[in-house]
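Enquirer: sequence plus predicted model, see below.
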Amino acid sequence: MMMLAILSTLIGGVLFIIMLIKQYRERWQMVSYLFFILGILALSPVNNIRKPIIVPPSQIVYRFDENRYILLTGYRCEGQAYFIDDKEQVYYLLAAHSWDLYTEPYRHPAKNYLSIPLSDVSAIYTSIDGGRSFRSIHLGVGHYLGNHDSPQYDVVNDQAFILGKDGQLYASEAPFGTKGWSMLSKKDQLEQKAILGRSQIIPESIPPIPSDYTGWDKMRCDYNAKGTKLPDNHTVLEVYQHLLGTAK
């Protein structure tokens, strides 16, 4: 079809010039000119001018259960993060950009209470209404857990528990939000007898995970996930070229 388009262009152009010089009827001049224009359009590279629209990949990086999950949109496992509950129609933007995964063991059977850490546990997004709203809490003053410093993060009985590799156990308040904005430390409780006036007792170990828990035990992500090319609405010229088989 490419050769046919080239021949149509050449023949149409030559005929148009001949008929114009010899002053053939205007009708035949228009026919030859039409052949020439159609050939030019068939060979036009205009469809290469537009760049394809590619959107970043979106992938579920953690499932609490069959209805609730964290959705990450971005390249190389970093980008926008959403908490989504399909059953309750809850969609909450956790981070507009630069959110990356917490890579240590993480189990979350709790329902209405949600505790979602940043990768270095510098902040913990916490909700008590099933993800309709969140606020950020932190470890206590003087405490820090960097990447790979937490062998276990479990959210059980509407309470978050973090076990550090040094054996330090942290727990969120129960009920949440009654006293302060930081996690409670077992070490501080033993040393101070009370923490900032809070008398809550932190257990010796993390409570067991319910046997019917169906969520994931770790966040996961495909680092090499590719973007998606959106379907293109072709122009009339592109449709014409595709029909002729001359589109590039």
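Expert: Ah, there it is. Being a predicted model, the structure only gives us computed values, none of them experimental.
Enquirer: contacts and neighbour counts: CA atoms only from here.
Expert: Will do.
Enquirer: Three-state assignment for the residue lying closest to Ser136 once chain neighbours are set aside, please.
Expert: In space, Ser136 comes closest to Tyr125 once its chain neighbours are excluded; the distance is 4.7 Å by CA to CA, 6 or more residues apart in numbering. Following DSSP: H, G, I helix; E, B strand; the rest coil, we place Tyr125 in the strand state.
Enquirer: against that first model, consider the following:
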Amino acid sequence: MLMRKSGRVWLLAISLSLSLSLLTGCTGTFSLKKPQKPVQVVYRFDDHRWLELKGFNCEGELWFVDQKRGIRSQAMSQFYRIFTKPYINASERYIAVPGWSISAGVLVSKDYGRTWNRAPVNFKGEEDDGSDSPAYDNIKSLTVVNDQGFLLINQGHIYMSSLPFDDPRLEPGGPGIDYTITFRGREIAHHINAVRPGARSTWGLNYIDPRILHRLVDQYYTNFQNLPDKVPEVKNYRGWTKMQCDLNAGL
């Protein structure tokens, strides 16, 4: 009786061992691996430059790649969500990447995608909700051409970055800018100092509705004068006109 019982225990042990081997791939260990975050191209500028998104549900890290120049840089470390409106980026040196939340600004690179900054979108107008930037649903498109960005809203107004150069008067060693404002019938003199040596260039880092320039100091900067009154025509564009993303990637 004891021999028969021992034999059953032995057979049960062998069966359990075989089952574990099948589950673990015969490695002798059992582990659950986290699924790898998928990487997908969400936008192509041309045949050698594109944007990659690493993450689930079309949200995550955003990377810029330029094969020709050997550039691979992180534009945003997490929580990036794609821009679903029409988008054309026809410039190489100046790159502006919009996201789901325009209130957080536009991701901007002024050195072919090597480094990235945020450019705020400044707006006060009757077409919107009174916030500092347009509501996402009110945005029609973003076009980047001639190293300048143009954010168009449904009413036809445009927020645009400055012309692609810094005001020479504000360069290190420059004289600065003198201007006057009228306050309660009195003219008051003001002065904008030149930047410190080594300070970062500021062109292209602010999107402004030209209708409110008269209320801003930016009106005195050379690169915010003689702005276009419409989005320039883009010719021979080779990239995508919208971002693309597979919500089910990696799931």
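Expert: Right, received. Where do you want to start? Every value quoted in this text rests on a predicted model; they were computed, and no experiment measured them.
Enquirer: TM-score for the pair, please.
Expert: The TM-score (TM-score structural alignment, normalised by the length of the first structure) is 0.69; 198 aligned residues with a CA RMSD of 3.0 Å.
Enquirer: just give me the match in the second structure for the residue nearest to Ser136 of the first structure.
Expert: In the second structure, Tyr125 of the first structure lines up with Leu107, judged by TM-score structural alignment.
Enquirer: my read is that that match contacts Asn117, right?
Expert: Yes: counting by CA atoms under 8 Å, Leu107 of the second structure touches Asn117, with 5.8 Å between them.
Enquirer: the two: which has the busier surroundings?
Expert: It is Leu107, of Leu107 of the second structure and Asn117, that has more neighbours when counted by other CA atoms under 10 Å, with 19 against 15.
Enquirer: now do the contacts for that one.
Expert: 75, 96-99, 116-119 (CA atoms under 8 Å, 6 or more residues apart in numbering).
Enquirer: check Ala110 of the first structure too.
Expert: 155-159 are the contacts of Ala110 of the first structure under CA under 8 Å, 6+ apart.
Enquirer: now with 6 Å, please.
Expert: Shown in contact with Ala110 of the first structure (CA atoms under 6 Å, 6 or more residues apart in numbering): 155-156, 158.
Enquirer: among those residues, who's most crowded?
Expert: Neighbour max across the contacts of Ala110 of the first structure (other CA under 10 Å) = Val155, 24 neighbours.
Enquirer: just tell me what that residue corresponds to in the second structure.
Expert: Using TM-score structural alignment, Val155 of the first structure sits opposite Val144 in the second structure.
Enquirer: so stretch 98-114 of the first structure corresponds to what in the second structure?
Expert: The aligned range for stretch 98-114 of the first structure is 79-95, by TM-score structural alignment.
Enquirer: name the single longest strand found in the first structure.
Expert: Across the first structure, the strand with the greatest residue count (assigned by DSSP state E) is strand 90-100.
Enquirer: so Tyr62 of the first structure sits in a strand?
Expert: Yes: residue state for Tyr62 of the first structure (three-state DSSP) corresponds to a strand.
Enquirer: right, and it touches Tyr69 too?
Expert: Yes: counting by CA atoms under 6 Å, Tyr69 is a contact partner of Tyr62 of the first structure at 5.5 Å.
Enquirer: which of these two has more neighbours?
Expert: For Tyr62 of the first structure versus Tyr69, the count of surrounding residues by other CA under 10 Å is larger for Tyr62: 23 against 19.
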